[in-house]
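Enquirer: based on what follows, work out the 3D shape:
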Amino acid sequence: MKTKLVALMVCCLSCVALADTKAVKTVTVSGSAIMQAKPDAVRLTMQIQQSSEKVSDAKQKVDDQVAALTKALRKLGVKDDQLNNAPLRIQQDYQHDPERKLPQRYQVSRDIVVSLNDLSLYGTVLQQAADLGVTQMNQAEFLVSGSDELYQKALQQAFTHAKTKASLLAQANGLKLGSAQKINEQGYAPAPVMKMARAMADSAEVSFGQTDIRAEVSVEFEMNSH
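Expert: Prediction:
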């Protein structure tokens, strides 16, 4: 009998607890913001390649060209920590003679990565690279220094945007906007802006344009009665 009475009391307490629990009204909105900035740095990736029957001969030619380019870049003010010319590749030149009628040849190539914090050197560096026999010039990566700080500002504006939207929705339903319950960051700082680098510099003015730093958030707000 006592067991049944205890079970009945627990059941009654559960019902009271459920009756006192009020459903929380919420609204979930998204917010976004964009900060624009001009690139102030660029990363150039170029390649010097030579082919020969002997790997040592091809490598020597590549090394000589890389040394000449490195010297020219240093004269322009490019420092050692802005220059990486270490990656070296050696492979058989299969395209040289598909039918193997000529002696086997080898391709030796070295990548040169140059980071410039002064965009005024952009055209000059390209000219030097072309003059000194760079085989391939990849797309230039234009960068924005201080992008983290700009992204943080965009993130704050994105939250403000979301809160404004949520407030309007709450008012439309005759409610008052409460505090944020959940915040999900959906945006990110920009990737480098990719542009084709010119093989030769010319007298035309170079325009680097602007890049967008976008932030996006999803926020769940509580809505209360007045």
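Enquirer: drop to CA atoms for contacts and neighbour counts, all remaining ones
Expert: Will do.
Enquirer: show me the strands in this structure, by range?
Expert: Secondary structure of the chain by DSSP state E: the strands cover 25-37, 41-52, 83-84, 88-92, 106-116, 136-137, 140-143, 176-185, 193-195, 211-224.
Enquirer: for comparison, sequence B:
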Amino acid sequence: MQGNSTIRSMLLGAALSAMAVAPAMAQQGGAMSCGADHGPSRLSVAGSGQARVAPDMAVITLGVTTQGDSADAAMSENSTRQNAVIEALTGAGIADAQIQTSGLNLRPVMQYDEGQPPKVTGYEARNMVTIRATDLARLGEVLDAIVGAGANEIDGIAFQRQDGDAGLDEARIAAVQDARRKAELLAEAAGAQLGPILAMRESSGGRAPQPMMRMEAAMADSVPVQAGEVELNAEVQIEYALTGDAACDMGRRKARDGRPKARPEREVTPPLPDEGAPAPDEPVAPGIVEPLPEVR
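Expert: Coordinates of the predicted model:
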């Protein structure tokens, strides 16, 4: 009995606390200001923001493709030319840690003649490396050096920012401001007031894909390179509470529409009387009721 009394006391205390909190939330225009017959009206908006910063690094994918009568000949020539390319890179100020092999491929070169089975006519070797160049002022010199050393493939160049946190934070702030602007506009159009934030999450953020520039081996002696700017993007999803009479009306309609609709009443047909049973308008004879046997 003492345990039950303790539980009742705890429940009574929780109920009194809830009764004390509810008026306070109503005065503040919170979620309970419209009554307990429905949940608070909510408004979800998405915001996006951008920031532009100057890049300080270029990522380039380059390599050497060679062919030979045999696999060994193709790989041997490829290795010789690729070593010359790597030496040119280090000579242009690219450290070993900034050079990474990104692809190595050896495949047969096939010839397909009509009515004849395919045959191998040689082999092709391809060795690609990805470099990170941080001295953008010398980027044209680096490209000239690798082409002169034997590189015949440059797949592309992408400019990046090594430490883009500051720019990304600027984009995040702009995204939140954009979401707030949209929410205020929509709330005003609906005749409601914008309440507190109920939920917020970042949808995505980071560097926008940069256009890739493809260059052939037979390029000019001087390669002009313009770094431009890097665009950083951020997106947020924010959910606000709506207050005011219009918000309450929306919440009530939402709650009413969400209730299950009552099924229409069906007319119930009384069952037919069993054969031998008296009809409702027929007289009923009481007859004689025999007493039940006494149970000892």
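Enquirer: re earlier: now the strands of structure 1 in CSV, with mean neighbour count and distance to residue 3 of structure 1?
Expert: Shown next, in CSV, are those (neighbours: other CA atoms under 10 Å; distance: least, CA to CA, whole Å):
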stretch, mean neighbour count, distance to residue 3 of structure 1
strand 25-37, 18, 39
strand 41-52, 20, 78
strand 83-84, 16, 80
strand 88-92, 14, 82
strand 106-116, 21, 80
strand 136-137, 18, 85
strand 140-143, 21, 74
strand 176-185, 15, 42
strand 193-195, 15, 73
strand 211-224, 21, 42
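Enquirer: would you turn those strands into a markdown table with distance to residue 201 of structure 1?
Expert: Listed next are the strands of structure 1 as a markdown table, based on distance: least, CA to CA, whole Å:
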| stretch | distance to residue 201 of structure 1 |
| --- | --- |
| strand 25-37 | 25 |
| strand 41-52 | 14 |
| strand 83-84 | 20 |
| strand 88-92 | 27 |
| strand 106-116 | 16 |
| strand 136-137 | 13 |
| strand 140-143 | 14 |
| strand 176-185 | 42 |
| strand 193-195 | 15 |
| strand 211-224 | 23 |
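Enquirer: residue closest to the middle of structure 2?
Expert: For structure 2, the residue nearest the mean C-alpha position is residue 203 (5.3 Å; CA atoms, centre = their mean).
Enquirer: what is the equivalent residue in structure 1 for it?
Expert: Matched to structure 1 by TM-score structural alignment, residue 203 of structure 2 sits across from residue 186.
Enquirer: pull up the gap between that match and residue 160 of structure 1, please.
Expert: 15 Å (CA to CA, to the nearest Å).
Enquirer: cool, residue 214 of structure 1 as well?
Expert: Separation of residue 214 of structure 1 from residue 160 of structure 1 (CA to CA): 14 Å.
Enquirer: and if you look at residue 32 of structure 1?
Expert: 9 Å.
Enquirer: now swap in residue 70 of structure 1 and tell me
Expert: Distance, residue 70 of structure 1 to residue 160 of structure 1, by CA to CA: 49 Å.
Enquirer: looking at these two, which is more packed in?
Expert: Set residue 70 of structure 1 next to residue 160 and count neighbours by other CA atoms under 10 Å: residue 70 wins out with 21 against 16.
Enquirer: ok, now which ones touch that one?
Expert: Remark: with contacts taken as CA atoms under 8 Å, 6 or more residues apart in numbering, residue 70 of structure 1 is in contact with nothing.
Enquirer: what residue in structure 2 is paired with it?
Expert: Checking TM-score structural alignment: residue 70 of structure 1 goes with residue 86.
Enquirer: again with residue 30 of structure 1
Expert: In structure 2, residue 30 of structure 1 lines up with residue 46, judged by TM-score structural alignment.
Enquirer: surely that match and residue 235 touch.
Expert: Yes: between residue 46 of structure 2 and residue 235 there is a contact under CA atoms under 8 Å: 7.1 Å.
Enquirer: where's the residue mapped onto residue 168 of structure 2 from structure 1 relative to residue 216 of structure 1, distance?
Expert: Per TM-score structural alignment, the equivalent position to residue 168 of structure 2 in structure 1 is residue 151. From residue 151 of structure 1 across to residue 216 of structure 1, the span is 10 Å (CA to CA).
Enquirer: any common contacting residues for those two?
Expert: With CA under 8 Å, 6+ apart, residue 151 of structure 1 and residue 216 have common neighbours residue 188.
Enquirer: where in structure 1 does stretch 125-143 of structure 2 fall?
Expert: Counting by TM-score structural alignment, stretch 125-143 of structure 2 falls onto residues 108-126 of structure 1.
Enquirer: ok, now stretch 4-19 of structure 2?
Expert: Taking TM-score structural alignment, stretch 4-19 of structure 2 hits no residues over in structure 1.
Enquirer: what about that stretch, distance to the chain center?
Expert: 44 Å (CA atoms, centre = their mean, to the nearest Å).
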